[in-house]
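Peer 1: Okay, predicted coordinates and the sequence, questions at the end:
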Amino acid sequence: MSAAKCGVDSDVDVLVVGGGINGAGIARDIAGRGLSVALCERDDLASHTSSASTKLIHGGLRYLEHYEFGLVRKALAEREVLLRAAPHIMRPMRFVMPHAGQRSALLVRAGLFLYDRLARRELLPASQTVRLSCHPAGRALRPQYQQAFVYSDGWVDDARLVVLNAMDASEKGACILPRTSVLAARREGDLWQVTLRKADGTVKEAKVRCLVNAAGPWAASFLDAALQRPHTHQLRLVKGSHIVVPRLPGHDDAYLFQHEDGRIVFVIPYERDFSLIGTTDVDYRGDPGVVRISEDEIRYLCDAAGRYLVTPVQPSDVVWSFAGVRPLLEDGDAKASAVTRDYRLEVESAGAPLLTVFGGKLTTYRKLAEEAADLVGKALGQPGTAWTADACLPGGDLFGAVPQNRSVLEFDQWGSSLKVQYGWLDCPLIGRYAHAYGTRIHTLLQGRAAMADMGEQVLPGLYEAELDYLRRHEWATTAADILWRRTKLGLHLPAGAAQQLDAWLAVHPAAR
């Protein structure tokens, strides 16, 4: 279904509230089982928590210390499922953890031994111990760090992962409605009567058989305000903040640093020219929609990185920062960093069914969505069949519709073939398109055979053809949608680029 033409029907089987990774994943799974689905999100897709992660697909090495073996096993199993499904927006990554003495070397080795074996690995190499004086990663580190542990996880473009799930849902018949709020929802017999308000202020009533509350940080407040329903689980809102600095000298590897307070901080190569440093864990009690990094958090992250790196990191080096609120399942732990990242699905089936998602993490979103779809199907008497473990996300079908290791291992070769097919495009541009859109590059470039066919270059490296694709297929409407969520071009463009793009969008209506 075209992103531009979608409008909610008066009656649908399932309405999903929340356009983050859990909501988009649930809508995708349910739509693929043949039920009619609508998803509404009061802002843009991935506007909040789901675009503010550390950009990792990982098992969560540190969760082993809290004995969350089930969660780690589930996340480790999902790493390679996701890598195969979307190799264009994900990639394997090696992490270097210098030994700093907070944990014994024997304990770390034991943890990595377990990490390597809790789930089957086909794509990611096993962990190893290295001497930093003999390893390239040692060049960026202070000389007192002599030994390190190296292990594997994955990197992901988190906001694009949300959009790809929404695209797949849409292509399977779901109606995706960004910038649409739920004003109220009430049960009327075996249906929900839901009042929706669109961005233009128009209000619409819809009848749905099942309501899914995937509102993330707002899940509990949605139950309180829109539904006036009690709930048994509590959320603990924890702020995680990140900073981005110019690429640090010698920063070719991802690092995991153990801070003096026992927390860990990642330093990750980012967007070719930058290094990403995060994250913090701070209890949060404000509005999740206006969360910001604090000066104390910036100093904390700079200090944590500076303790290990030869090149110090100063607050004045920060070129961009972002923060998000993680809706964690309250487990009574005193430390925010120790609160479980697992999830709970609560189903209320007295009358029209209601499913609420509490907690969760990016890596396990597909499994969460599968379990949610099972529960919704059971509640509606239409269980359907789980299918997403063996399906590519849009653009991930490099060598066929079935996910395969080849797509991950041979991504660079596939990208090189694009440079031959579209030899008239600049190599950096085609490289960016390959990683952002995968095989959907052919949709973006359909009917174009020369740079003149790309339309106006609205900003450096951003052509009218890409803008048309993003507005037509990915629900992008503003400069922020385009420069910071669909792409990260905002990092590479001069001041004033967003205002310039918004002005262009205002006088060039989206194609229908």
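Peer 2: Done, it's in.
Peer 1: contacts and neighbour counts: CA atoms only from here.
Peer 2: Noted.
Peer 1: In stretch 260-275, which residues are buried?
Peer 2: Residues of stretch 260-275 classed as buried: 264, 265, 266, 267, 268, 269, 270, 274, 275 (neighbour count, 16 or more other C-alpha atoms under 10 Å).
Peer 1: Any chance you could list what contacts that stretch?
Peer 2: 102, 244-248, 251-259, 276-280, 301, 304-305, 337, 488 (C-alpha atoms under 8 Å, 6 or more residues apart in numbering).
Peer 1: now stretch 196-212
Peer 2: Residues outside stretch 196-212 that contact it (C-alpha under 8 Å, 6+ apart): 8-17, 179-184, 190-195, 352-357, 376, 380.
Peer 1: Looking at those, which are in helices?
Peer 2: 376, 380 (DSSP state H).
Peer 1: Can you flag the buried ones in the contacts of stretch 196-212?
Peer 2: 8, 11-17, 179-182, 184, 191-195, 352-357, 376, 380.
Peer 1: Show me the residues you listed that map onto strands.
Peer 2: Among the buried ones among the contacts of stretch 196-212, the members falling in strands (DSSP state E) are 11-17, 181-182, 184, 191-195, 354-357.
Peer 1: just the helices in the protein please.
Peer 2: Along the chain, counting by DSSP H, helices occupy 21-32, 69-85, 105-117, 158-171, 219-222, 295-306, 365-380, 405-409, 411-421, 427-437, 441-444, 464-473, 479-480, 497-507.
Peer 1: also this one, for the comparison:
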Amino acid sequence: MGGQADPVDLLIVGGGVNGAGIARDAAGRGLSVVLCEKDDLGQGTSSRSGKLVHGGLRYLEYYEFRLVREALIEREVLLAAAPHIIWPMRFVLPHRASARPAWLVRLGLFLYDHLGGRKRLPGTRTLNLRRAPEGRALADPPRIGFEYSDCWVDDSRLVVLNAIDAAERGARILPRTACVAARREGGLWRAELAGEGGPVTVHARVLVNAAGPWVKDVIGRVAGQNSARNVRLVKGSHIVVPKFWDGPHAYLLQNQDRRVIFVNPYEDDLCLIGTTDIPYEGPAEAVAIDDREIDYLLDIVNRYFRQQLTRQSIVHAYSGVRPLYDDAAENPSAVTRDYVFDVDAPEGMAPMLSAFGGKITTFRKLSEHAMRALAPFFANLAPAWTATAHLPGGDIADADFDRFLAAFQAERPWLPADLARHLGRLYGTRAGRVLGDAVDMAGLGRHFGGLLYEREARYLMTAEWARTADDILDRRTKHGLHLSADQRGAFADWLATA
């Protein structure tokens, strides 16, 4: 690509969910696309979310009705597009009068049920938590509780599947490749990239800045431009502990500071608790959970549940930096989760689009709106298409994952049920590609522990840009949560020579 005669239409900087989503949308409209990401795909914010596709129930308090409506509509779209990595989850909200009056919660849930044209998910119901099984785990169950619907998502895989779809439609995906400089030359962008294969020069008609927490860095340091818009970095941290209640439902807890905390089933036998909302001013790469956040999360959970958690209960923790559009709100929890674009297009010069803010649920709509903003620069741009398209592996009839899984297992009776479910969940209708020509367990190659076999690792390396142990164990899969330190080390040693 260095010194190429023909420029590409889009150079996208940033391989998180927004960058991958824009690459997919653009490639599907026939544009030539290069996406570069300085680290692994989704390594930053997009793999450190709360793992939910949701409308944002609490945003109703801040009158974010348009954002909530858009997110609720997207919840249905994404559930149909990728039912292997996105699935319904019921959330139990114990009502505490000291937090919010019951009438306000009921009103919010009524709006939540009806704003977005809900089709697939069941609506809200009221529970007597002193009698209902959902109240058994609570230390002092209130009489009134509510149960409503949202969706779980494997956030890392959502990013990778968008990148795969983009690549299959002609985009070039370059993880571990940084954009170190970009300047306008003769109506084009000339960008200097540095990655595993050495320096690369890319000429592009449009530069798309989807760098998330680094969006201002790309505008200023890389492209030498200015923007009146700002991002506000907010740290969100989660802890993982063994699951301590029966049932597939999750909990939404109201705290005294009016924030809410999710307590969600995770990886079958674990539980994900979060998130915090703390202003953050350090390097995004250095983000980490601190003692204050751990105490905050443990305190909320211990006030609600019979089983008391301690620091020793924590088996994993992670933090992410959310690049929220700075709307000058004083409370970090009140900062808008909406997104805005800055299109810098001086007369006769190549444009740059920078994306500020957003949330994982609305990435597809953000991508669509980004293409709408860029339409004036591309004559005869094809129409929007992603609203009815499946993500790779998501072409499951009627979005019925259980029926798909039953057929997948029936065709492979030699495959253990837990391994079949793992493969079905991560790869959907492409799970057979992971297995290849294997006809028995021996055909899966070396077993590294848990449900991880050599065959899957090699597939991720060849088909999904995985290079390091963390890419495979923590992002493409969650095998790392189920391996010992020695097993992780043995896998890393194998990968170094694979």
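Peer 2: Yep, that arrived. Remember, it's a predicted structure, so these values are computed and weren't measured experimentally.
Peer 1: how about the buried residues of stretch 260-275 of the first structure in a markdown table, adding distance to residue 454 of the first structure?
Peer 2: A markdown table is the format used below for those (distance: C-alpha to C-alpha, whole Å):
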| residue | distance to residue 454 of the first structure |
| --- | --- |
| 264 | 44 |
| 265 | 41 |
| 266 | 38 |
| 267 | 36 |
| 268 | 33 |
| 269 | 30 |
| 270 | 27 |
| 274 | 28 |
| 275 | 31 |
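Peer 1: quick one: which two of these are the most distant?
Peer 2: Farthest-apart pair in these is 264 and 274; separation 19.9 Å (C-alpha to C-alpha).
Peer 1: tell me the centre residue of the second structure?
Peer 2: residue 155 (2.9 Å; C-alpha atoms, centre = their mean).
Peer 1: Residue 205 of the second structure matches what in the first structure?
Peer 2: In the first structure, the residue matched to residue 205 of the second structure (TM-score structural alignment) is residue 209.
Peer 1: How much space separates its match from residue 241 of the first structure?
Peer 2: Separation of residue 209 of the first structure from residue 241 of the first structure (C-alpha to C-alpha, to the nearest Å): 38 Å.
Peer 1: When the two are compared, which one has more neighbours?
Peer 2: The residue with more neighbours, out of residue 209 of the first structure and residue 241, is residue 241; 26 against 23, by other C-alpha atoms under 10 Å.
Peer 1: unless I'm mixing things up, the more buried one is touching residue 279, no?
Peer 2: Yes - assessed by C-alpha atoms under 8 Å, residue 241 of the first structure is found in contact with residue 279 at 5.3 Å.
Peer 1: quick one: contacts for residue 4 of the second structure?
Peer 2: With C-alpha under 8 Å, 6+ apart, residue 4 of the second structure has these contacts: 201, 202, 203.
Peer 1: tally of neighbours for residue 200 of the first structure?
Peer 2: For residue 200 of the first structure, using other C-alpha under 10 Å, the count is 8.
Peer 1: Quick one: map residue 122 of the second structure onto the first structure.
Peer 2: When the first structure is aligned by TM-score structural alignment, the residue opposite residue 122 of the second structure is residue 125.
Peer 1: can I assume that match is in contact with residue 152?
Peer 2: Yes - the pair residue 125 of the first structure / residue 152 is scored as a contact, 6.4 Å apart, by C-alpha under 8 Å.
Peer 1: The two: which is more packed in?
Peer 2: A count of neighbours by other C-alpha under 10 Å puts residue 152 above the other of residue 125 of the first structure and residue 152, at 21 against 15.
Peer 1: Would you enumerate the residues in contact with the residue mapped onto residue 436 of the first structure from the second structure?
Peer 2: Aligned counterpart of residue 436 of the first structure in the second structure: residue 426 (TM-score structural alignment). With contact taken as C-alpha under 8 Å, 6+ apart, residue 426 of the second structure is in contact with 84, 85, 157, 477.
Peer 1: same deal with residue 188 of the first structure?
Peer 2: Counting by C-alpha under 8 Å, 6+ apart, residue 188 of the first structure makes contact with residue 352.
Peer 1: what do you get for the one 5 residues further on?
Peer 2: Neighbour list for residue 193 of the first structure: 185, 186, 187, 205, 206, 207, 208 [criterion: C-alpha under 8 Å, 6+ apart].
Peer 1: and the gap between it and residue 11 of the first structure?
Peer 2: Taken as C-alpha to C-alpha, the span from residue 193 of the first structure to residue 11 of the first structure is 10 Å.
Peer 1: hang on, isn't residue 24 of the second structure packed against residue 168?
Peer 2: No - between residue 24 of the second structure and residue 168 there is no contact under C-alpha under 8 Å: 9.1 Å.
Peer 1: out of these two, which sits in the more crowded spot?
Peer 2: residue 24 (28 against 14).
Peer 1: any idea what sits nearest the more buried one, other than its immediate chain neighbours?
Peer 2: Distances taken as C-alpha to C-alpha, 6 or more residues apart in numbering place residue 166 nearest to residue 24 of the second structure, at 4.0 Å, with adjacent residues excluded.
Peer 1: residue contacts, the aligned residue in the first structure for that neighbour?
Peer 2: Using TM-score structural alignment as the criterion, residue 166 of the second structure maps onto residue 169 of the first structure. The contact partners of residue 169 of the first structure, by C-alpha under 8 Å, 6+ apart, come to 24, 27, 28, 29, 31, 32, 175.
Peer 1: Of these, which is the most crowded?
Peer 2: Highest count within the contacts of residue 169 of the first structure by other C-alpha under 10 Å belongs to residue 27, 36 neighbours.
Peer 1: follow-up on the earlier one: now the equivalent of the residue nearest to the centre of the second structure over in the first structure: how far from residue 219 of the first structure?
Peer 2: Mapped onto the first structure by TM-score structural alignment, residue 155 of the second structure lines up with residue 158. Distance, residue 158 of the first structure to residue 219 of the first structure, by C-alpha to C-alpha: 20 Å.
Peer 1: Residue 421 of the first structure now?
Peer 2: Distance of residue 421 of the first structure to residue 219 of the first structure, computed by C-alpha to C-alpha: 47 Å.
Peer 1: Looking only at neighbour counts, state which of those two leads.
Peer 2: Set side by side, residue 421 of the first structure and residue 219 show more neighbours around residue 219, with 20 against 10, by other C-alpha under 10 Å.
Peer 1: who's in contact with the aligned partner of that one in the second structure?
Peer 2: Under the alignment (TM-score structural alignment), residue 219 of the first structure pairs with residue 215 in the second structure. By C-alpha under 8 Å, 6+ apart, the contact set of residue 215 of the second structure is 209, 231, 354, 355, 356.
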